[in-house]
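K.L.:
Sequence isn't available, so here's the structure alone:
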């Protein structure tokens, strides 16, 4: 049963019983956020609506099934899908079984086929350190020997120029350690907390480099990416308990266990089976990590109390470190105080989110000791905390969390399509307001969660920094943008593109009054060869033209909106995607799998 079908079933039953109006009134009248969830929890319990918990354990038969599926794909030269099936086989194999070694051995064959010599050798060495069928010895030794013959052919590319471009050069202040000292955070009644420039900023300047509170890997990349750090390391190793999490190292596996996975582990099958969205999963992980970041429940309650006392001050989301106020994503206070927009939400929206929070609360109660306490008073506080904070973060996620993505190769060999990898909470990036014609752009390094903010347009002293929440004037018309923003983010956009009804790219005209010298330079830099190479993900071209493009974008700013400026800005963003790292075509060819294993 999915969470959506559970919700629809509950609504249908309550409609039949004629209880919708009275329940809505109770939700409106509930003073505390946790009361709304506990009310809905009691309703679901009374309707016997909570889902059946899915149990999935390591199993040699399931591991063998997936390994055989991998063998079929490997025989068809479908290496990337074979690789995924072998990882599924590894996930389901008991750690001390021959099935585990066989999955590693077969995965090494994929790496050999893909010319991943180092990774192939690493998997073979892992097999030899474990219990494995002796008949594999000669085959694996021969494969390992062939790898070593090819190892000198592996070249390590230097990205020194692009790394320099993506590095924050300005000194950072102690209060906002991830941000350039050229920025300051201010508050106004109309705009809330927002970020402004303390001095003039040029196109291409790095303004923020922020690590998230944690990262949530999307299901489509479970079989390719480390669940904790997002490393693209190929020799991933499974969680020793569940059949869903892979890690690049024992360090990441231990860190994930400490931060949240010990609690999530027995819930993983049900969370996947019920098809919770990334926004919902971000909420439950936030609640778990917040507790695990503190030595006990009382210290967490104190953090929340202090944070909520500061809500109306300039130190909202800050904590004191060595008697200095600090706003940093690594501290829960900065995440707890992100806006939920609860006052702008409809009763039906709150009820639906409270259903999700109630199911999470029920799962935590049924399958974990996370909410248990020997102290009756503390137990009551824990239940209220979990109920209210789950709903709170289910509401903060849609308007504050950020996606982590890269460009992925198409079948034609172009890197022009966005590929979503993970989502994460970034406290500082969440302070930026939206514009349909933004003056900054975000990018991240493939295999990392660090988010970098770069100036896309010149920003004068005193001007606000504007991010883009997904509604861009070059893509969607004003009416479409306004509807989408109102639905998800609960505001009416008043940016320059909306007020002046800027055209979309395909209805945009070339600027008639731009000096010919600027147009000539732009056309010289962005000639057909450069555009083609950018589409092909050519790093050398991106490094060569990035800074000249930034200079031309500066000169074209007075003529916005125009096609010439839009071309420069899109090419700048394409360069940044290349600098961040590109995803080869095979990684987007994912296999279908479900939390419930096949019956074998």
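P.N.:
Sure, I can see it. What you are looking at is a predicted structure, and each value in this text was computed from that prediction instead of being measured. Residues are numbered from 1 along each chain as shown.
K.L.:
hey, let's count contacts and neighbours off CA atoms from now on
P.N.:
Fine.
K.L.:
burial of residue 334, as a residue count?
P.N.:
Close neighbours of residue 334, defined as other Cα atoms under 10 Å, add up to 24.
K.L.:
try this one side by side with the last:
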């Protein structure tokens, strides 16, 4: 990856060198600054790319049997060493590179099934066995697969186990094995048939999360409760305010992202469509950059966007593009419905651009902010006027480069356009899409939130989600809400008591307890273009290890005694949360939320005990959401 990162950097460096050789860079920036919109900026970039004779050649990674075999061998080595989970990931990478319907693909599915069996992922193991048997799989090895499938079905308590063992016997009779080995195998299989039992525990199905239903839905935001409302002022922009008193733990919204994007480094552990952890993924039939947890996700991704992306992601990754560039393209593909919606979309976006009320900008014709409508994304803040000309120019060149590859490797513009950049700059469809890509490169840094999961005791970022409503919350270094990822929805919980009329704050990734004010302010100014005036910044609250206990605050002894009584069970709840035994106390969550409410009223913030209770509640919610329980220990034979 380091090599590919250098390629894009080299492209921009070479471009700047050529610009300086022919003109003053400041003159170019002044000329660029006169561009009125993102489409004009992309046209400018396309024209300059051909003017300065830039090298626009690109490479990609393709299905490769030799590489697939090498990766499978690495997986075999890990499996022999007992590192089953690591073997699964390596086998998955091998599957990505294997050619469609090949024997090599079948063999790798079978090998992965063996590793999945050892980590007791029985249904995943069965899925891989079925995939292997549906392809060209050697007859002499089928007995192993049918036996393994029978053991999985037995472990799951399924009645089909006997049929699988009988199928293994059929293949045994067709094989030319020595008499002793055949006899031993028959005895073993017949034993399974007569009394199928293995020394494993039956896997419990994970509980299905039910999305909250609000008694009184929000009249303007379908995904939200009526406890919140969108407001606007010139100073604060769009922001969210409480319509009534809100208690800790109250669910304020359950938003399904308009779009999600998996971080490229997670492609062999998570589904490229739903971002769920999967240990038995299937690959895209054509590229090596997308894996799916199910056929349904695979077909849905192809229908929505991957048909266009398939041949583009590889060249962009090889050219050094990160998630920002890739996600900006994804949003353009979705917005235009793979290029089929250009004229209608242009008209819709013109209406949004001309909309007079900044509060309702991007709302649909029914007067609501719908999370599944592109207009809700398009209307989000870009900070274009606050960006430097150089920043915008670099983004414009990247958007132009993406547009160039899109035109050559996809049919988003009706057909593949093998055009030079100066001709492409005159193609209305191409420049419109390029302008959208550039706009998204400005929207994403200021609005898109990470899509995370619990891994061990830490939150792990595995992708990004574009969520129109959550993007409207302003930042505080001590946010009043927390988010929990529940499959394809993100639930927003109140963490503190919030009074009617009070602004509700999210956090943009910098918490006062984790970093000093100067570092927080620097990051917020660089990425979001504002100076933070939240309470922790205004009063320069200390980082975690310097936060005082309530015992050190100027409180009466009566209040301190009361706080001690309120917090008496907190240590036990911490242990239950971090040992993942929260089900041992069904009242745990309600008791913790009551602690927050009562302590909040009695202490002066910041207070270390209040912080600790809040973090315990956050961990509780994380345990109910997406988790990645990685079996890193080697298999004990």
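P.N.:
Ah, there it is. What you see is a predicted model, and the numbers here were worked out from it, not measured in a lab.
K.L.:
Could you get me the TM-score between them?
P.N.:
In this superposition the chains share a TM-score of 0.90, using TM-score structural alignment, normalised by the length of structure 1; 574 aligned residues with a Cα RMSD of 2.5 Å.
K.L.:
State the number of residues packed around the closest residue to residue 457 of structure 2 other than its chain neighbours.
P.N.:
Leaving aside its sequence neighbours, residue 457 of structure 2 sits nearest to residue 578 (Cα to Cα, 6 or more residues apart in numbering; 7.0 Å). Here the number of neighbours of residue 578 of structure 2 (other Cα under 10 Å) works out to 15.
K.L.:
From residue 185 of structure 2, how far out is residue 578 of structure 2?
P.N.:
Residue 578 of structure 2 is 46 Å from residue 185 of structure 2, where distance means Cα to Cα, to the nearest Å.
K.L.:
Mind jotting down where the helices sit in the stretch 351-500 of structure 2?
P.N.:
For the stretch 351-500 of structure 2, the helices defined by DSSP state H, counting those that start in this stretch cover 374-378, 389-409, 421-424, 428-447.
K.L.:
likewise the stretch 51-200 of structure 2?
P.N.:
65-80, 84-97, 103-118, 122-134, 142-155, 161-174, 179-194.
K.L.:
any idea what residue 226 of structure 1 aligns with in structure 2?
P.N.:
When structure 2 is aligned by TM-score structural alignment, residue 226 of structure 1 is paired with residue 271.
K.L.:
circling back: just the helices of the stretch 51-200 of structure 2: most buried one?
P.N.:
helix 84-97 (a mean of 27; mean count of other Cα atoms under 10 Å).
K.L.:
Provide the aligned range in structure 1 for that helix.
P.N.:
Using TM-score structural alignment, the residues of structure 1 aligned to helix 84-97 of structure 2 are 79-92.
K.L.:
try stretch 233-240 of structure 2
P.N.:
Counting by TM-score structural alignment, stretch 233-240 of structure 2 corresponds to 188-195 in structure 1.
K.L.:
Distance from the chain centre to the matching stretch, please.
P.N.:
Centre-to-centre, stretch 188-195 of structure 1 and its host chain are 25 Å apart (Cα atoms, centre = their mean, to the nearest Å).
K.L.:
these two touch, right, the match of residue 226 of structure 1 and residue 282?
P.N.:
No. With contact defined as Cα atoms under 8 Å, residue 271 of structure 2 and residue 282 do not form a contacting pair (9.1 Å).
K.L.:
joint contacts of these two?
P.N.:
When contacts are counted by Cα atoms under 8 Å, 6 or more residues apart in numbering, the set common to residue 271 of structure 2 and residue 282 consists of 291-293.
K.L.:
Mind checking which of these land in strands?
P.N.:
291-292 (DSSP state E).
K.L.:
nearest to residue 149 of structure 2, of the shared contacts of residue 271 and residue 282 of structure 2?
P.N.:
residue 293 (19.5 Å; Cα to Cα).
K.L.:
Map that closest one onto structure 1.
P.N.:
Using TM-score structural alignment, residue 293 of structure 2 pairs with residue 248 in structure 1.
K.L.:
dump the residue contacts of the nearest residue to its match once chain neighbours are set aside.
P.N.:
The spatial neighbour of residue 248 of structure 1 that comes closest, neighbours along the chain excluded (Cα to Cα, 6+ apart), is residue 236 at 4.7 Å. Counting by Cα under 8 Å, 6+ apart, residue 236 of structure 1 makes contact with 224-226, 246-249.
K.L.:
make it 6 Å
P.N.:
246-248 (Cα atoms under 6 Å, 6 or more residues apart in numbering).
K.L.:
sorry, back to before: tell me how far the residue nearest to residue 457 of structure 2 lies from residue 110 of structure 2.
P.N.:
Distance from residue 578 of structure 2 to residue 110 of structure 2, by Cα to Cα: 36 Å.
K.L.:
repeat for residue 103 of structure 2
P.N.:
11 Å.
K.L.:
hmm, back to that, top of the contacts of residue 236 of structure 1 by neighbour count?
P.N.:
residue 247 (28 neighbours).
K.L.:
Could you measure from the nearest residue to that residue once chain neighbours are set aside over to residue 307 of structure 1?
P.N.:
Once flanking residues are discounted, residue 247 of structure 1 sits nearest to residue 226: 4.4 Å by Cα to Cα, 6+ apart. Counting by Cα to Cα, the gap between residue 226 of structure 1 and residue 307 of structure 1 amounts to 32 Å.
K.L.:
the more surrounded of these two?
P.N.:
For residue 226 of structure 1 versus residue 307, the count of surrounding residues by other Cα under 10 Å is larger for residue 226: 27 against 22.
K.L.:
Leaving out the residues flanking it, which one is nearest to the counterpart of residue 392 of structure 2 in structure 1?
P.N.:
Correspondence of residue 392 of structure 2 to structure 1, assessed by TM-score structural alignment: residue 350. Leaving aside its sequence neighbours, residue 350 of structure 1 sits nearest to residue 342 (Cα to Cα, 6+ apart; 7.8 Å).
K.L.:
next one: residue 455 of structure 2
P.N.:
For residue 455 of structure 2, the closest residue by Cα to Cα, 6+ apart turns out to be residue 628, at 5.1 Å.
K.L.:
now do residue 445 of structure 2
P.N.:
Closest to residue 445 of structure 2 by Cα to Cα, 6+ apart is residue 527, at 6.6 Å.
K.L.:
would the one you found count as being in a strand?
P.N.:
No. Residue 527 of structure 2 is assigned helix when assessed by DSSP: H, G, I helix; E, B strand; the rest coil, not a strand.
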